[in-house]
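> No letters, just coordinates:
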């Protein structure tokens, strides 16, 4: 997957996905400009204009991801996830750049019984989901040459994530309970970054794509695989969501389909379990 000679700007470059995005794009031959919070404020379009050089691609990895906190401060989440997305799209248009905007499974209600298609109706349950859905709409309405890439259940080496938390708690307690009634697709940030590069290298048309691992499991199933990979002698037991009530509702079904990427000639990310087996050591060693 080569993008030689291109200049990419990664917004949110120091987050868990952003770090992998920079590395993968660089490995593909792109010159990458990294923008973090100290470099540009995506809620201020003039700040973005000043920070973003002439470029071929802008990847927006920046997001307000404090899902529960967003229930109490939806305005702040909207400022980043919706207004910020609109600002990045505007600058992409001004630079003549392709835009990749990273979104989420939380734009769906999670009440399906089959994988959500890219054209499924948005029906967010939470403030976080509403603001991310608004960001998608803003990007689409902007007229930018944009790929909206929804993902879910992200984990990686360069930030806090579910596998690191589970491995730590398992080591501390010797046993733990994890919900078995929320189903989704654990996705490695490295795989998502490679998927995004693949879409751009293939010249995928503007539209919505789903960048998640194939297959599906519950949080309990994922936790069981994490503990096995960690080598910690611990027991994982299933429970349900009533045991862990949170301010923001979580989608119970976060399984996304991959028809659009297949139509663009880009293979979906492999099965979640196979990818976890490959990712586990680098993710857990980074604790």
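Perfect, I can see it now. The structure presented is a predicted model; accordingly, all values stated were derived computationally and were not measured.
> For the rest of this, base every contact and every neighbour count on C-alpha atoms.
Noted.
> Not including adjacent chain positions, what is the nearest residue to residue 191?
Distances taken as CA to CA, 6 or more residues apart in numbering put residue 269 closest to residue 191, at 6.7 Å, once the chain neighbours are dropped.
> isn't the one you found right up against residue 195?
Yes - if you go by CA atoms under 8 Å, residue 269 and residue 195 touch, sitting 7.0 Å apart.
> Give me the more crowded residue out of the two.
Counting neighbours by other CA atoms under 10 Å for residue 269 and for residue 195 shows that residue 195 has the greater number, 24 against 20.
> measure the residue nearest to residue 191 to residue 48 for me?
Distance of residue 269 to residue 48, computed by CA to CA, to the nearest Å: 31 Å.
> quick one, helices of the stretch 101-250 of the chain?
For the stretch 101-250 of the chain, applying DSSP state H, counting those that start in this stretch gives helices covering 127-142, 162-173, 189-201, 219-230.
> out of those helices, nearest to residue 22?
Smallest distance to residue 22 across the helices of the stretch 101-250 of the chain (CA to CA): 8.3 Å, for helix 189-201.
> Just name whatever secondary elements that closest one is in contact with.
Judged by 3 or more CA pairs under 8 Å, 6 or more residues apart in numbering; DSSP states H and E, helix 189-201 is in contact with helix 16-27, strand 269-271.
> let's bring in a second model and compare:
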């Protein structure tokens, strides 16, 4: 099968379209014919040689942490999954390929109304936002600050906080993205120097919870604005979080989270993702170049026929 894979670590140029062995569904596994795969910063870390302790990066390495596709093989011992089912789900590696194999607890049915490109980039940002907001105990009536609100993760976080009943969501972004945030239902503010004062101006009653996807400066501002540091989380500023006594966000992706998120999508409470760009599989390196600029709104997705 074809895959965007690497045989050495380095820049985006090490991602090449190559022929690799096609996987088969073993006992307790399901094979997916991939239609779309989201691109994440996790994937760029893999490409550079970083991996969680439990992950083996033996070459060739196929990145890809989220996918949407069609079940085309069901292994022994798997019940309730049929060949031909349209699904979306998550993996640690392997989604930048025509096929991948996962256990059935790592995917859910794709909503019929959800386009393949949206489905391919749904699980990473969606589950990350769900984990963070749940850890922050976001609840009805809250005022929530989300720094870096215009990206794929931020977009999900804004929509999910509002779906859970937040009274007000304040999102930081460059001015070019302010209308976009208003369209999501957020109150936009410009990031950078003076952020604390700008947030207090639009939230005179205070901020109940804050989520940082922008960097340490935003996290320090969040610590000034939120009284209870247990209600602050960061996706990008681990050292600053340790310094400030802000709890870490542990990995806890699950099928149950995806069931809730796809249900909210079907109810019209999550519009899904703004697509920043789509690339064919052979241009995975270009997709990595774009995500590593750190600019722009929405999600980058690889598409397969």
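Nice, I can see it. Given the structure is predicted, the values throughout are model-derived calculations rather than measurements.
> Superposed, what's their TM-score?
The pair, once superposed, lands on a TM-score of 0.34 when counted by TM-score structural alignment, normalised by the length of the first structure; 119 aligned residues with a CA RMSD of 3.6 Å.
> now the helices and strands packed on helix 189-201 of the first structure in JSON lines, with distance to residue 284 of the first structure?
Formatted as JSON lines, these follow (distance: least, CA to CA, whole Å):
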{"stretch": "helix 16-27", "distance to residue 284 of the first structure": "14"}
{"stretch": "strand 269-271", "distance to residue 284 of the first structure": "19"}
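> Deepest in the core, which of these is it.
Comparing these by mean neighbour count (mean count of other CA atoms under 10 Å), helix 16-27 comes out on top with a mean of 22.
> helices or strands up against that helix?
strand 7-11, strand 31-35, helix 189-201.
> Repeat the analysis, applying 10 Å as the threshold.
Helices and strands touching helix 16-27 of the first structure, by 3 or more CA pairs under 10 Å, 6 or more residues apart in numbering; DSSP states H and E, are strand 7-11, strand 31-35, strand 57-60, strand 154-155, strand 187-188, helix 189-201.
> how many degrees apart are it and helix 189-201 in direction?
Following axes from the mean of the first three to the mean of the last three CA atoms, to 10 degrees, one obtains 50 degrees for the angle between helix 16-27 of the first structure and helix 189-201.
> Now do helix 16-27 of the first structure against strand 31-35: the angle between them, please.
Angle between the axes of helix 16-27 of the first structure and strand 31-35 is 160 degrees (criterion: the same axes, to 10 degrees).
> Tell me which of the helices and strands packed on helix 189-201 of the first structure lies nearest to residue 259 of the first structure.
strand 269-271 (12.2 Å).
> After that closest one, which helix or strand is next?
Under the assignment DSSP states H and E, the closest C-terminal helix or strand after strand 269-271 of the first structure is helix 272-285.
> helices or strands up against that following helix?
strand 154-155, helix 162-173, strand 187-188, helix 189-201, strand 213-214, helix 219-230.
> I'd like these as a markdown table, with distance to residue 22 of the first structure appended.
Converted to a markdown table, these look like this (distance: least, CA to CA, whole Å):
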| stretch | distance to residue 22 of the first structure |
| --- | --- |
| strand 154-155 | 16 |
| helix 162-173 | 22 |
| strand 187-188 | 15 |
| helix 189-201 | 8 |
| strand 213-214 | 20 |
| helix 219-230 | 26 |
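> before we move on, the earlier item: got TSV for the helices and strands packed on helix 16-27 of the first structure, with distance to residue 127 of the first structure too?
Output for those, formatted as TSV (distance: least, CA to CA, whole Å):
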stretch	distance to residue 127 of the first structure
strand 7-11	22
strand 31-35	26
strand 57-60	20
strand 154-155	19
strand 187-188	23
helix 189-201	24
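> Can you report how many residues neighbour residue 171 of the first structure?
Using other CA under 10 Å: residue 171 of the first structure sits among 17 other residues.
> Which SSE is immediately downstream of the helix or strand containing residue 180 of the second structure?
Assigning secondary structure by DSSP H and E places residue 180 of the second structure in helix 178-184. Next along the chain after helix 178-184 of the second structure, taking DSSP H and E as the criterion, comes strand 187-189.
> just to revisit the earlier point, now for the helices and strands packed on helix 189-201 of the first structure, which one comes closest to residue 214 of the first structure?
The closest of these to residue 214 of the first structure is strand 269-271. By CA to CA, the value is 4.4 Å.
> Please name whichever of the helices and strands packed on helix 189-201 of the first structure is nearest to residue 35 of the first structure.
helix 16-27 (9.4 Å).
> Okay, angle between the closest one and strand 7-11 too, please.
Using the same axes, to 10 degrees, helix 16-27 of the first structure lies at 170 degrees relative to strand 7-11.
> before we move on, back to that, quick check: which of the helices and strands packed on helix 189-201 of the first structure is nearest to residue 93 of the first structure?
Nearest to residue 93 of the first structure among those is helix 16-27 (20.9 Å), distances taken as CA to CA.
> I'd assumed residue 199 was in contact with the residue nearest to residue 191 of the first structure.
No - shown here, residue 269 of the first structure and residue 199 do not form a contact pair, counting by CA atoms under 10 Å, at 11.9 Å.
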